[in-house]
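Peer 1: model the structure of this input:
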Amino acid sequence: MAMLGVFISVALILGTANAASLGAVYTEGGMVQGENHNVGLFRYMDVFKGIPFAAPPGRLEKPVPHPGWSGVLKATDYRKRCMQLNLLATDVVGSEDCLYLNIWIPQGRSVSTGLPVMVFIYGGGFLLGGGQGANFLNNYLYDGQEIADRGNVIVVTFNYRVGSLGFLSSGDADAPGNYGLWDQHAAISWVHRNIRNFGGNPDNITIFGESAGGASVNFQILSPKNKGLIRRAISQSGVALCPWAVNRNPRQYAEEIARKVGCPTDSAMVACLRRTDPKTVTLAGNVNFSASASHPIVHNLALSPVIDGDFLPDEPETLFGNAADIDYIAGVNDMDGHIFATLDIPSINNALGSTPVEEVRALSVALSKSRGPDAGITTYEEYTVNWGSKPSDKVVKKTIVDMETDYIFLVPTQAALYLHSDHAKSGRTYSYLFSEPSRMPVFPVWMGADHADDLQYVFGKPLSTPLGYFPRHRDVARYMISYWTNFAQTGDPNKGESSVPVTWPEFASSGHQYIDINNKMNRDSVKQMLRTRLVYYWTTVFAKSKLRYSQTLGAYR
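Peer 2: All right, here's what the predicted structure looks like:
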């Protein structure tokens, strides 16, 4: 046994001594030097953190190329996230100088070449977030190592501007808005121009993101500005059609911020905002978190992308032709709306207290108010049709979560899938539902997957920090990484270097199929017509009069 240990030690030493590594890499801005470390027998990881992909941005201006640097830039530490509110919305963190990206490159016995590239866009309601994600004891949520190593892909994460500095819009040419989307575009463009030097294939870039990041992914493939840059895309719990994804009254909100910081609301407004301390402007973009069933939090998310006639030349639903040759996965968590429902009606998490039926009625009216005076009654009837005369408290609470999940995430995502499939030429379309139950012990026993629960599995946390999870959670992480990276490699989540638990059919095949992702996956995990009745309800009764989701309507006739 002792001799065996010696042999293993020698093998590891030799492997490390001959570690395949890029060393210093040439980019358009200059040379960059990252770090290389061993991740297994004859497996290594090159990691670059903090590479600038644009110059420090001008306030309320589009990003511009970085002027470059001399010598070799040490790219070994994450840079500060873009300036934003802290989690309590009481102070400001981050920096205006924030447009940096991070890269993970898997290596074997020799340096990798031609690898698929996966570029992640974080969520946070367009108000907060960073390319490294939340951090606990130096364990960053968006660390790309597990995905890169297990899927043999390059992973890129980056920062983009959020809040007032990223999405404030005057509604005219003075400050058109969408600066955060332009930052994302700049990062994707930089990757396309430079990733070959890191061993990546610039013609095989997949962008993926969650929540506001999922909506951003959708915006990026719909924008004509990205033509030829993106091969595939994955939207997790967010698409461009979500009710919170587009700000319909940008001028009104910009004037509110201007008044808060003492700026005029006339033609001098934008110039004044640019001169004002950026922390003050950021604080003024605070969200009103005092929500209720009558005033749900989703209606308070006003700092978001706008139809600017440039990056987004028209309504998102009219732009799906731009994604006709892009392979697309989109899906939601089965209780994505829970986190919002908790803010609107806190009693749903109280196991000892009941939730009055009146709360369901009030929420129905609030979510339907833009559709006419009687719409709320119709919505209430639609969601309570199977209640019976005396619904249990569990049924009432779950109905609230279902209603918010459908309105905020599920129905818009289904509409996006139909539109993508309807306009597709070479692009393939795939749909999923993520239903692995929440690990939060304080939640009700009926709880499914809450908003953002999927992220820990996509980034392989049950595999990199196993003591915090059960074996079933490691199964879910393997499944998701396999599907996601196979898709990045081939455009088909079933085909690639990783085996999968069940074949995932295309959405456009018979019955508009999807897979239900959890720890018990088998052939019964392939299902069809996700929440048919409610999707039909929202996309017909509640569709804007000028829109027709032809695929959706045809599917349910």
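Peer 1: going by C-alpha atoms from here, please, whenever you check contacts or count neighbours.
Peer 2: OK.
Peer 1: what's the closest non-adjacent residue to the residue most central in space within the chain?
Peer 2: Nearest residue to the geometric centre of the chain (C-alpha atoms, centre = their mean): E210, 1.8 Å. Once flanking residues are discounted, E210 sits nearest to Q236: 4.5 Å by C-alpha to C-alpha, 6 or more residues apart in numbering.
Peer 1: for comparison, sequence B:
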Amino acid sequence: MPVMNSLTFAIVLLFACAANATLSDLIGQVVSLPNGKIRGRVHEKYFSYESIPYAEPPVGNLRLEPPQAYSAIWNDTFDATEPPANCLQWSQLIEQDDKLTGQEDCLTVSVYKPKAKLHRSFPVVVDIHGGFFMFGGASNDGHEIFMDSGKVIVVKINYRLGPLGFLSTGDAMLPGNLGLKDQRLALHWIKQNIAQFGGNPHKILVMGHNAGAASVHLHLLNSSFQRLASAAVSISGTALDPWVVQKGAAIRAYELGRAVGCGLLEVSEELKSCLKQKNASDIVRGVQNLLVLDYIPFAPFGPVVEPSTANDPIITQHPIDILKSGNASTVRWLASYVQQDGGYNAALLLQKDYFGHELIEELNSRWFDIAPLLFFYRDTFVNLDDLDDHSRDLRQTYMKNESFTVKSYQQLQRMFTDLLFKNGLEKSISLHRSRASVYTYLYSNPATSALGQWLAKRDDIKLGTVHGDDFSLMFKTKTRQHERPDERIISYNFIQMIEDFAADGRVHFGRCDFLPNIAGGQYRLTHIEQNDCVNRVVKSLP
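Peer 2: Got it, this is the predicted structure:
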């Protein structure tokens, strides 16, 4: 028998490897679930299984009702190759006048699994997308950076938004928080099914940015959360931010009802019945009737404190009271913010109107009307004089005697940062650290072109490190246009931070090991800058 020459051997080996790779792809492409088999898509470095339903479609009689677990059995293999459709929403991310997008049947999870080491039990990172409970979707958060690293499975959740997900009349008929209940059901689905994808059900990290971050914190407030997750991450958002759990939800619910043609109703059962008969698109379009300037207020619908009579509620006390009671979960929590988080809404006010005037100048004549909506305290005061006094005090504290102009933008941005993000984080850490390990970082490294510049529609003003400048280095977002060499290094460290926190509970960024905050003590945070990180101990968050 002739000896195989080196060229022939190489060709045979190449075909054998290709055949094995193809076989591995075919094996990994199909997953068996209790409902039947699903077929995903094969990518160069990972498998994707998208748009898997975890709940019955929330349409018809199930609109404005708590989610029901998906029960259908697939006789044929389910096609899990279609990207997830965002839930129906009036989206700030759409620049045209008609901001309607998405669909009502949207309650799905999408799973992304690295090809590396097919038989390994991967830690799991669950992403709850942001959008201030009004807009966004799983498809907005890119998973590719995690897949390039190949050390965790990523799962992304879609949940109901705006009035379809958070409308509430404050009673058992329409208690609210449907979007949060969607998330909770999705987390149960992940816990029960992730092993079928090669994930470790005992190493599940749940994270989010913005509304996703606040959602994570709200779930942390329930002691049962520790049965669903081993670690949690909230990036620029907590349950104590004023835009999260708001008062006045019933007023806005009936306002929306009138806007969509339900009339001057005062009974929640009648409102619910009317809205179930309306076109879903008309309900969501009604959001624009609650906005007074551009997309202000940015969260007219969001989480609420539910009545104790509600069916399977998320929260029946304000988060502050839950934290003080000591009933929150003991899951380890990483919570963070960026130096100019308030640039989210502040940058929006740098836009120019049709006549070339910056929107920020509107505040000079309309401060007492707009400030309570910008900072979400309109419904916390019964007396109009007290409301105006509070608005006046805020302006004096941050603006002194200056007018609202582009030159005074930094003071306004600081007001947004403190009131909408930093103060809530500081209070959350103070209350939560007596219950569980809490870690914190501050990110200071302005992006060249990201969300802040997109909102401002200009690049001639230094905005600082704006909301999302860190998160978009973990999950790529459409508003980030450029990534510098230093940001690629930071991105690598962020990904490693999340992977290790999910895998073994270690929290670090590069050479900096995070220190847990201690009950009653000063704040311990890791300050991440362009080329370095440093652990700091401070009396208050900077």
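Peer 1: give the contact list for the residue nearest to the centre of the first structure.
Peer 2: I121, Y122, G123, S235, Q236, S237, G238, A452, L455 (C-alpha atoms under 8 Å, 6 or more residues apart in numbering).
Peer 1: now the residues you listed in JSON lines, with neighbour count and distance to S9 of the first structure?
Peer 2: Below are these laid out as JSON lines (neighbours: other C-alpha atoms under 10 Å; distance: C-alpha to C-alpha, whole Å):
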{"residue": "I121", "neighbour count": "27", "distance to S9 of the first structure": "40"}
{"residue": "Y122", "neighbour count": "27", "distance to S9 of the first structure": "40"}
{"residue": "G123", "neighbour count": "25", "distance to S9 of the first structure": "43"}
{"residue": "S235", "neighbour count": "27", "distance to S9 of the first structure": "43"}
{"residue": "Q236", "neighbour count": "30", "distance to S9 of the first structure": "42"}
{"residue": "S237", "neighbour count": "32", "distance to S9 of the first structure": "45"}
{"residue": "G238", "neighbour count": "32", "distance to S9 of the first structure": "47"}
{"residue": "A452", "neighbour count": "18", "distance to S9 of the first structure": "41"}
{"residue": "L455", "neighbour count": "18", "distance to S9 of the first structure": "35"}
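Peer 1: inside helices: which ones of those residues?
Peer 2: L455 (DSSP state H).
Peer 1: so which strand or helix has Y483 of the first structure?
Peer 2: According to DSSP states H and E, Y483 of the first structure maps onto helix 471-490.
Peer 1: again with L530 of the first structure
Peer 2: Per DSSP H and E, there is no helix or strand for L530 of the first structure.
Peer 1: ok, now L334 of the second structure?
Peer 2: strand 332-338.
Peer 1: in the first structure, what stretch matches that strand?
Peer 2: Matched against the first structure by TM-score structural alignment, strand 332-338 of the second structure falls on residues 327-333.
Peer 1: superposed on the second structure, what's the mean shift for that stretch?
Peer 2: Overlaying the second structure shows stretch 327-333 of the first structure at a mean distance of 0.9 Å from the equivalent residues (mean C-alpha distance after the TM-score superposition for the first structure).
Peer 1: and that stretch, how far from the chain's centre?
Peer 2: Its chain's average C-alpha position is 10 Å from that of stretch 327-333 of the first structure, according to C-alpha atoms, centre = their mean, to the nearest Å.
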